[in-house]
Every structure is written in structure tokens, then in C-alpha cells.
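Chemist: Model the following, please.
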Amino acid sequence: MNRITQFSRRSFLQSATAFLALPHLETYADNKSATDIKRMIFLGQGYGFVSKSFFPSTAGKFSKIGLTEGMTPLKKYQNDISILGNLENIGATNPHQGSLTFLTGASYANPKGFKNTVSCDQIAASYLCKDTRYNSLTLSTKERASGHGSGVRSMAWNPHGKPISGLNTSLELFNKLFAKHESKEQILRRIKEERSILDAMKLNVRSVNRTLGKNDQEKLDEYFQSIRHIELGLKKQIEWSSVPKPKASFKHPKEVDGEAEVKLMFDMICLALQTDQTRVITYMMPSQSVLSSMGITIPVHSLSHYNISAEREVVAKQRDHKCMELLGYLIGKLKSTKDKNGLNLYDTSLLAYGSNIRNTHTIKDFPVILSGGAIKKLRLGESFKLPKATPLQNVWLTLLQETGVPVKSFSSSTGTVKGILT
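Modeler: Presented below is the predicted three-dimensional model:
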């Protein structure tokens, strides 16, 4: 055997010759079949869509029933998408919570504030991202008027029901993926300092543990579990400290916003997947800045109440078109970007796009659009009318299982959705 074939791809990446996107080299390809690699992308869109022009009224193949007016920007990809109807997010009762519960469904409000549980993207990440630099990437928006709920700006929730802070701009994502401000020694020194702080926190809290009541002790246990979660993250940083990040072949623009910002975020989502830095990405998308880049001055929340006037409805339809144009942009990028095995990212990815809100304050029968080739049995190119009030959690459970995540239930799921599979 030629000696060069004994090198692993990881060894190759550790050399100084690592680039932004390696070409497909069979010598360095992983032994595992490309079909073993599964990726998941979750996109949250705020404020819903114009009901009568966006949502299909019937089930069937798009090639037969056609696309609705609002979905026409996806004409090129009509055989690569499906939209699910008659969904209900069990546990979501407040439209003002927006997309906060889109990936969970077991949230509720109590006297002490908002409560949530683990999101399906984090369950997927715990299985799909064991061999990647990052367990997952959580992306968000810096704007508050985004239709995703006030205060918390994240769709990703850890196993303890706490929101995972997201990267709010494409520049933050760029720096996380490509910037190399720290040497290995600096990384290890920082991790040592962070561990020292965690150890001190443990000692200080344990000293008062005996004086606490049962409820407070339970809260304290949750606190320690959160610390353990941080420690596991530090451990992974150590494991990857010797592997240099890819080199960026471009400079991030100084000023970018609105539609351009979303497209740049999509570009780097593809780069993150292409360089296998993670296999699970969640993106809470902006709304108001996209309108502004379109020259629309109506506040996005006001626009969601489009039935107030004919003018608002026209502009709301324009927004629907733009949202679908952006979704089509990402699908196109996935199809035109090859991973290390020479396959289009599309072929190994599952893309889920949607919102907790159908329109205005309606939080039932909201849109979920699916795309990607990671699930070979997934029926694409169709409008589905599922049984009335099908739990959204059943969809997430189905997608998790079909991407190889060994879970028997998720949140308030009642079973899987067999109808969307062949």
C-alpha cells in the first residue's frame, strides 16, 4: 500500500496546507460512506405569510397543482421542496412568543417567567456532531422586531431548557469559522482560566447547599448540570486546539444588512458545512432589516396585520416573495457546493424552514417547508394536508429518526408522520 493512503483527513487538516474548502481528494476521503453523513439546517421566519396567496389550498404534486402566488420564487426548485399543512405546535399558546418554541413545543409561562425544554436541533447535534469542531451553530438576529418573541433571540434550547446564545451577525459567524486570534497555548491557557472560575463557582455554591430547601436544591442541581455542559464544551475545544481553522479566501464586508446580510449568512452556513465544522445549524432570521433593504418603511409587525388595508396586503405579498427568494438562494447554494466527498451539500442535508405563526396572531396551521436529500424516503415536490392538528413535534420526531438519531419520542409527540415518507 502506498504510504500516503495511511494519512487521515484530520492529519491533512492539521498541516499548514489547510484551505477554506478542500477539493475532493479520494486519498484523504473518510472511510465512511458519504451516505453516513447527515446534516440538518433549521430556519425560523417571523410573522407568517399572507394566507390566501401563500398557502396551498389542496394537497398534491406541485407539478400538477402548481405553486401558489407567494411561493412562485421557488419554481426552479418545486421538485425539491414540500410544504406541510394542518400542523399545531403543542405547548405554544402565545403568538408573541414567535419562533421561540418552534423547535421545542413544550414551553409554558409560569409566575416566575418563560419556561422551555430542549430543542430538536440540540438533540440532533448530540448525535450528528460528535466528530466536528462545533456541536452546533446557533445563529440569530440583532433586531428585536423580528417576530420571534421579545427578550430571547434564539430557537436553540439546551437540555435544561435554557436558551443558547446565538451569533447575531454574519461577521460574528465569520470570525468563529475562520479567525485565528489564538495560538494553541493561548487556547489552553484560556480554558485553564475558565475551568478555574467554574471550580470556584462550584465550591462557593456547595458551601451553602446544606442550608437550602428542596426546591432550591433542585435548582442548584440544574445549575451544576449547566456547568457540566460548559465543561464538555471546553473539553471539545481542547480536542480541536491542534486543528487549525480553515483559511478564509475573502474579507468580510465592513457594512452589510438586510437581504445582503441574510445571503452572506447563508453563504457561510454552506462554508461551515462544507468544511465540516458542524453538521447542525439553527438560524433565527431577521425581518425588519430585510424590509428596509427592499425600501419598505412599514414596521414588520404592522405589516403582519395586512388585512387592515389593500396597500398593506400588496406589500406583505412582496415580503412573502422576498422570503421565498432567499430560501431559493440557500437551496441553490447547497446544490452547487460540494463537500469533501464530492457530493452537493444538498444531498446530505435536511432543511426545515418555518414559523410558529400562520399570519397575524394565528398560531395553528402554520408553514413548514422541507427540502434536502439527507432523507432518501422524504417525499418532495408536494403539498401535504396532514390530519387536522397534527403535532409539530411529530414532524421533528420523524426527521430526527430518519436522519439516524435514535429517539423514540420528542417533547409532546404522539408518533411519527408516515405520510411524508415513501
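Chemist: hey, let's count contacts and neighbours off CA atoms from now on
Modeler: Noted.
Chemist: For my notes, confirm residue 311 occurs in a strand.
Modeler: No. With DSSP: H, G, I helix; E, B strand; the rest coil as the criterion, residue 311 is located in helix rather than a strand.
Chemist: Based on its surroundings, how many neighbours for it?
Modeler: Neighbours of residue 311 under the rule other C-alpha atoms under 10 Å: 11.
Chemist: Kindly report the same for residue 127.
Modeler: Count around residue 127 with other C-alpha under 10 Å applied: 16.
Chemist: Assumed it was part of a helix.
Modeler: Yes. Remark: residue 127 belongs to a helix, assigned using three-state DSSP.
Chemist: Give me the distance between the nearest residue in space to residue 136 that is not next to it in sequence and residue 233.
Modeler: Excluding the flanking residues, the one nearest residue 136 by C-alpha to C-alpha, 6 or more residues apart in numbering is residue 280, at 5.0 Å. Taking C-alpha to C-alpha, to the nearest Å as the measure, residue 280 falls 16 Å from residue 233.
Chemist: Second chain to compare with the first, below:
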Amino acid sequence: MSKLSRRGFLRGTLQGAAVGVGLPLLNCMLNSNGSAFAASGKRIPVRFGTWVWGCGFIPELWIPEKTGRDFEFPAHIAMLEPYREKLALFSGFDVKLDGVPNKPHVTGCFGLRTGIPVPDYNVKAPTLDVLIADQIADTRFSSIELCSAGIERSYSYRDAGSPNPSETSPLALYQRIFGEGFQDPNAAEFTPDPRYMVHKSVLAATGEERRQLMREVGAEDRQRLDEYFTSIRELEQKLALQLEPPAPVENFDMPAAPPDTIVDSEMGNVMENHKLMAGLLARALQCNQTKVFNMLFSDTASNLRRPGSSSTHHTLTHEEPEDPELGHQREVAWFAQRSMVAWKDFLDALSAIPEGDGTLLDNCLVLAHSDCSIAKAHAVEGIPVMVAGNAGGRVRTGFHMAGNADPISRLGLTVQQAMGLQVDSWGTLNMATNRSVTELLA
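Modeler: Alright, predicted model coming up:
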């Protein structure tokens, strides 16, 4: 028997409409370790995402004393011990300001994500997640943004005027992904929606006019039009995907709709919403709704608060005195540790889904970071970063690396290279680098 493709279907017609019956994931579609599709050589997709928490950390409770593989997890990340071999920890990498004013909770975040220190939200380059999505996104959603703390913003930007908004409610997230337009990859039959055929035809009919317009306008207008037509191309891609049967997905179960939860900044509600959203996102990744995501646990000026309190995490970083016995702010430390508990919850959601000969986490590269190191000083030196997952074997994990004040753009460059981008250097001025973190690349 000839080899079958994972996208194999039994095709026919029903009352004049084309229909397809998807084949299950068969052994003959896979290589010996279950990670590559035999007919095409195509591997299980690699996904990229970011996970952000605000207001930094308590260095002595987060940074391991040793570098390399033989390190111990300090108190605030001790709960991550089960993921030792799936994590790489990075400390001591800096955003170089180059004379740019440090806009608290902004400059550090976007310096890390763009390689450019910026004094405000006027982001002058795509964030690295957008660059990666442009390379790998062949899915219904080019990226999915989420925030469990009720903030509609994200730190995913194509340019200053194009931030990608976040979903803030688990129920709204569910409806967006698994509501109208979702195609169950394991459904017995597939019938294209005629509405998508009409929309695709209309867009296709204007293609030549768009190309002609691009040839006639000046450089500045071409840039504006290119940004606009990018959204058109994404819509065309989405419509094309809706007109063909989705590939069957092993171990996929349609998730149930979550409850209509309270969306605010109270820590208990945020933790609950984060868990629900992480589970839904994991299912979306599993059934190829997107390959890129940005999860915002708390915004960079963290609005998290304890139950019954009006004092936010951010406010406490400035107003709470240091505990003389502990040597740091007690309440701030509580929020910092809870953020790491949430990070473990996120890893739990990805690792709970089997995929190939491993888990969904094994086929992800997740860049987790904050916006500063010590929030009280708004320090952009030593911003804490972790990489989780193995990107389908493209990255090595299980170690702690000290950056020794190197530009944090080294990490951004390396992550892009691991995701297949042909980029040799990244960043500007003192953030410009061509030095990959070779310890991370497999």
C-alpha cells in the first residue's frame, strides 16, 4: 500500500456539494518516533509564544546561585523543579538604553521584544512574535493574544499603531476559537461554508488592482498599504483554510465551554481565568487554530491585588517598606511568587496534551519574561527570562545562564533563529547583536 498523508480524505459529493471524510492518524502516516508525517516528511508543527508577568522579581529568590545544568531552584521558582529539563533560565541580560529615557514598565518590555529601547508605546519595529508569525503562521489565526488580568492590551505590535488586542474572558476566548467558524478536525464529514467561497472570490477578484496600486504610489504610501494589505492577506489565508478539511488530530477532544467568570485584577479570579485560558489555548494549539500566542498573566505595571485590597502589586513595589529581617518587600514577594505559580500552571496545560512521542510542550518554544528586574527601581538590567519547551528538538534546555550584562537582544535573535527565521543580526545601537546564544540552539 502507498504511504498516506496525514491530510488524507475520502472525498465525494452530497446533493451537489463537495464533502470529505477525514482519516484518523494512522501509524503509516508517521515515522518511527511518531514526530514526522511519513508521506510528506512534514513534522508536527512547532509553535511559538510569549508569557509575560509584570513588575519583575526578587533576585535572591529567583536567580540560581550556579550556572550550567547543576543548579538548584531558589524559593520562588522551586515549584518548577518538575520542568527542570524543559526550562532554560536566563539572568543578567540587560536592555541597553543608549540615552533613551527609561519609560517605566514599557522600555524594558519592548526593548526585549523589538531589540530597540523605546521611551513610550511608539513601537518602531514589529515585536518578535509578529516576525515569527509572518514566517510560520498558516493557520486560522495568525496569533492569539490573551490576558487573564482583565487588560485588553497586549505587547504584540506590528508597528506603533497596530497592537494586537487581548481576549480577557475565558468564555469570550472559547467563543472566538471554538464558536462560529471552528471546524472539528475529527468530524466525520466536511462541507465548506458557501459564505467563505463568496468572500474569497471577492478578495481574489481585487488582487490585480491591489498590485497595480502598489506600483503607482510613493514609498510612504506603499508602506501604509502594505500594512493594510497584510491584514487582507491574512483574511485570504483564513478563508482558504476554511474551504478545505482540517487535518485530523490525534487525542483531540472538543473542550466544554467555560463558565462566565469574574474578570478583574483580584488574584484569585486572575489565577482561575489564567488556568481556564491556558487550557483553551492548549487545545487551540493542538488542533492547529494558531501557531503563535501571547499570554499576559499581568500587565507590566501589574494591577494584581489581594482579595479585599485596593493596593495593587505595582503600587506596593513603590510604597511597601522592605522587611528588615527578609531584606525585601514581603507583599511584593508574594505577588512575584504567585506569578511563578501561574507560570507552572501554564506549563502544566501544555504538557498535559500528548503529541507525537512527547507532549505539546515539547513542540513549543515559549519565551517567558517580565518588564524589569527590580520594579521599585524600574531597572532594565537583569530582566528575568525563561525559555520553555524544546521546539520540536530545535532548542536545548535544562540549564541556567548568566548574561553578564550582555544585551538581551541576544535572546531575541536566538529565539527567532530557532523558529527558522533567516536572521543574522538584530537590534539597534548597543542592542545590535549577531551573537546567538549557542547554548540554547540544538
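Chemist: TM between them?
Modeler: The TM-score (TM-score structural alignment, normalised by the length of the first structure) is 0.78; 393 aligned residues with a C-alpha RMSD of 3.9 Å.
Chemist: so the residue nearest to residue 136 of the first structure makes contact with residue 121?
Modeler: Yes. Between residue 280 of the first structure and residue 121 there is a contact at 6.8 Å, judged by C-alpha atoms under 8 Å.
Chemist: list residues touching both of those two?
Modeler: residue 40 (C-alpha atoms under 8 Å, 6 or more residues apart in numbering).
Chemist: more neighbours, the two?
Modeler: residue 280 (29 against 25).
Chemist: how much space is there between the counterpart of the more buried one in the second structure and residue 37 of the second structure?
Modeler: By TM-score structural alignment, residue 280 of the first structure lines up with residue 292 in the second structure. Between residue 292 of the second structure and residue 37 of the second structure the distance, using C-alpha to C-alpha, works out to 21 Å.
Chemist: what's next to the strand ranked longest in the first structure, contact-wise?
Modeler: For the first structure, the longest strand by residue count, based on DSSP state E, is strand 382-391. Here strand 382-391 of the first structure makes contact (C-alpha under 8 Å, 6+ apart) with 56, 58-62, 79, 81-90, 364-365, 412-414, 419-420.
Chemist: cutoff 10 Å now
Modeler: Here strand 382-391 of the first structure makes contact (C-alpha atoms under 10 Å, 6 or more residues apart in numbering) with 55-67, 78-91, 105, 364-365, 369-370, 412-417, 419-420.
Chemist: go on, stretch 302-313 of the first structure?
Modeler: With C-alpha under 10 Å, 6+ apart, stretch 302-313 of the first structure has contacts from 46-50, 147, 291, 296-298, 300, 314-319, 358-361.
Chemist: Write the PyMOL selection for whichever of those residues are buried.
Modeler: The PyMOL selection below is limited to those of the contacts of stretch 302-313 of the first structure classed as buried (16 or more other C-alpha atoms under 10 Å):
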select buried, resi 46+47+48+49+50+147+291+296+300+315+316+317+318+319+358+359+360+361
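Chemist: For residue 62 of the second structure, the count of nearby residues, please.
Modeler: 20.
Chemist: Against residue 379 of the second structure, how distant is it?
Modeler: Residue 62 of the second structure is 16 Å from residue 379 of the second structure, by C-alpha to C-alpha.
Chemist: now the helices for the stretch 101-250 of the first structure?
Modeler: 120-128, 170-178, 184-206, 214-239 (DSSP state H, counting those that start in this stretch).
Chemist: which other helices and strands contact the second one?
Modeler: Here helix 170-178 of the first structure touches strand 137-139, helix 258-274, going by 3 or more C-alpha pairs under 10 Å, 6 or more residues apart in numbering; DSSP states H and E.
Chemist: and for the first one, what span of the second structure is it aligned with?
Modeler: Residues 144-146 of the second structure are where strand 137-139 of the first structure aligns, with TM-score structural alignment as the criterion.
Chemist: how much does the matching stretch stray from the first structure?
Modeler: Its aligned residues in the first structure lie a mean 2.4 Å from stretch 144-146 of the second structure after superposition (mean C-alpha distance after the TM-score superposition for the first structure).
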